[in-house]
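Asker: I'd like to go over a predicted model; first the sequence, then the structure.
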Amino acid sequence: MTRLIGIIGAAFAAFTMALGPAAAKSKQEKAEELIIDAADTVSYFANDSAYEPLWDAADNAKAMVIIPKSLRGGFIIGASGGNAVMVARNDDGSWSEPTFFTVGSLSIGFQAGFEGSETILLVMTQRGMEHLLSTTVKLGADLSLAAGPIGAGAKAQTVDVLAFSRSRGLYGGVSLEGAILKSRGSWNEGYYQANVTPADIIYREKVSRPQSAVLQNAVWALAHRDQPAMMAPLRPAKTDPVTGEPLPEEPVYEDDAIYGAPLDPIESD
């Protein structure tokens, strides 16, 4: 048993080292890059119609945890890991400053291959929020977990976390059951240049950075993705100033409110 534990530890350590970039970067630089990568991941999910169940469920999510790159590999003993960032919904519908996590898991059994994945976790309950703001949480144990889109719909009302992923590789699927999320205090400190806890960031709003806007805006757009575009307001009928007769109506386009009415041919030149 001691030898087995040693093998598992060595495998996980080697896999974790493989996740890191070759060039040394500061915690602040790594956190800033993760913010951009997370925003790209959110934008991808928001523009792929295969994830419409995610759009629907996001309306009621209390927080989102984004894992832009999670790697999984192994033979008999498998390991997976990545970096994650969480933002929470504020009372006014906006989204909070980000707090950082690391995510990892080990598995033993017949397995072989390599896989990369992008994942969004929707935190659906207050219980889920409170657990994630603690030091460490285990998905499927401390928090109930369901995979979307299968877990969306009615089950989304009771499950703590809904997971939506896309993956590439030989494993052919993403399994987050048993994965551990742990707060990265050093990344929070590096990003904000202050010693703050996840609760300081999410609830107490002690810190902020303009660089967070790219992720906050992407998450807001995803959470409102299933709402129809606003129609242009009705315009009063125009009349001839001399005769008082109604003038022919100009065509009204559905997207005029967003892009403006089409220009006349002469004006467009």
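Answerer: Yes, it's here. From a predicted model like this one, the values you see are computed outputs, not experimental measurements.
Asker: only C-alpha atoms from now on, for both contacts and neighbour counts.
Answerer: Noted.
Asker: can you tell me how far the residue positioned nearest the centre of the chain is from residue 86?
Answerer: Nearest to the geometric centre of the chain sits residue 66, at 3.6 Å (C-alpha atoms, centre = their mean). Taking C-alpha to C-alpha, to the nearest Å as the measure, residue 66 falls 6 Å from residue 86.
Asker: also this one, for the comparison:
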Amino acid sequence: QMKNDEKLAGLLKQAKGVYLVPEFGKAAAVVGGQGGAGVLLVRQDGEWTDPAFYNFGGITLGAQAGASGGTVAFLLMSDEAVNAFKTGNKVALNAEAGFTVVNYSKVAAGTLGEADVIGWSDTEGLFAGASVGVSNINWDDDSNRSYYGPEADLSDIIAGRAQNDDADELKTALPG
């Protein structure tokens, strides 16, 4: 779906990394919560690394109401945004973490600026008062070890030194 949007496909070609969340859920009535699991792929020497598995959950406060769910992608446009994942736990892709995060709908309207992160979504549902970003992203030890073996290491996966042939289809789906 993302490749069918020419402008988005062009941004994916420029991205230094991408955090893909196939099933994102968010709900709120003044106090909100969000959660999901996703994979990080990083561009190394023009090629995508195999995925590193992360999960997340966060709580937000403020004037907000609604619910939404669907697929979300965070295009990591700066080295700083990619490097945030190297800490493994408590990663945040939001303004509070010092990142400029732009909703893709604004990019499509021509207001990209110097974004560290571009958030894209096909989520369904109504959510008023929402801000772009995600917090409390954590390295998923169990999924990474299940996928790569018991010696799975965060730095090896992100640097492209860990491989699993099952990732080939995902990597080829992303623009090179």
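Answerer: Nice, I can see it. Predicted model only: the values in this text are computed from it and were never measured.
Asker: rewinding a little: is it true that the residue nearest to the centre of structure 1 touches residue 85?
Answerer: Yes. Residue 66 of structure 1 sits in contact with residue 85 when judged by C-alpha atoms under 8 Å, with a separation of 5.4 Å.
Asker: what touches both of the two?
Answerer: Residues touching both residue 66 of structure 1 and residue 85 (C-alpha atoms under 8 Å, 6 or more residues apart in numbering) are residue 38.
Asker: in structure 2, what residue corresponds to the residue nearest to the centre of structure 1?
Answerer: Aligning on TM-score structural alignment places residue 66 of structure 1 opposite residue 20 in structure 2.
Asker: how about the nearest residue to residue 40 of structure 2, chain neighbours excluded?
Answerer: Of all residues not flanking residue 40 of structure 2 in the chain, residue 19 sits nearest, at 4.4 Å (C-alpha to C-alpha, 6 or more residues apart in numbering).
Asker: by how much does whichever helix or strand the one you found is part of deviate from structure 1 on average?
Answerer: Element membership for residue 19 of structure 2, per DSSP states H and E: strand 17-44. Comparison of strand 17-44 of structure 2 with structure 1 after fitting gives an average deviation of 1.1 Å (mean C-alpha distance after the TM-score superposition for structure 1).
Asker: only the buried residues of the longest helix along structure 1, if you could.
Answerer: For structure 1, the helix reaching the highest residue count under DSSP state H is reported as helix 27-46. Neighbour-count burial for helix 27-46 of structure 1, counted by 16 or more other C-alpha atoms under 10 Å, picks out 28, 30-32, 34-43, 45-46.
Asker: closest one of those to residue 125 of structure 1?
Answerer: residue 42 (20.5 Å; C-alpha to C-alpha).
Asker: pretty sure the closest one contacts residue 217?
Answerer: No. Here residue 42 of structure 1 does not reach residue 217: they are 9.9 Å apart, not a contact under C-alpha under 8 Å.
Asker: now do the strands in structure 2.
Answerer: Secondary structure of structure 2 (DSSP state E): strands at 17-44, 47-48, 52-76, 91-93, 101-103, 117-121, 124-128, 134-139.
Asker: buried ones in the third one?
Answerer: If you call a residue buried by 16+ other C-alpha under 10 Å, then strand 52-76 of structure 2 has these buried ones: 52-57, 60, 64-69, 71-76.
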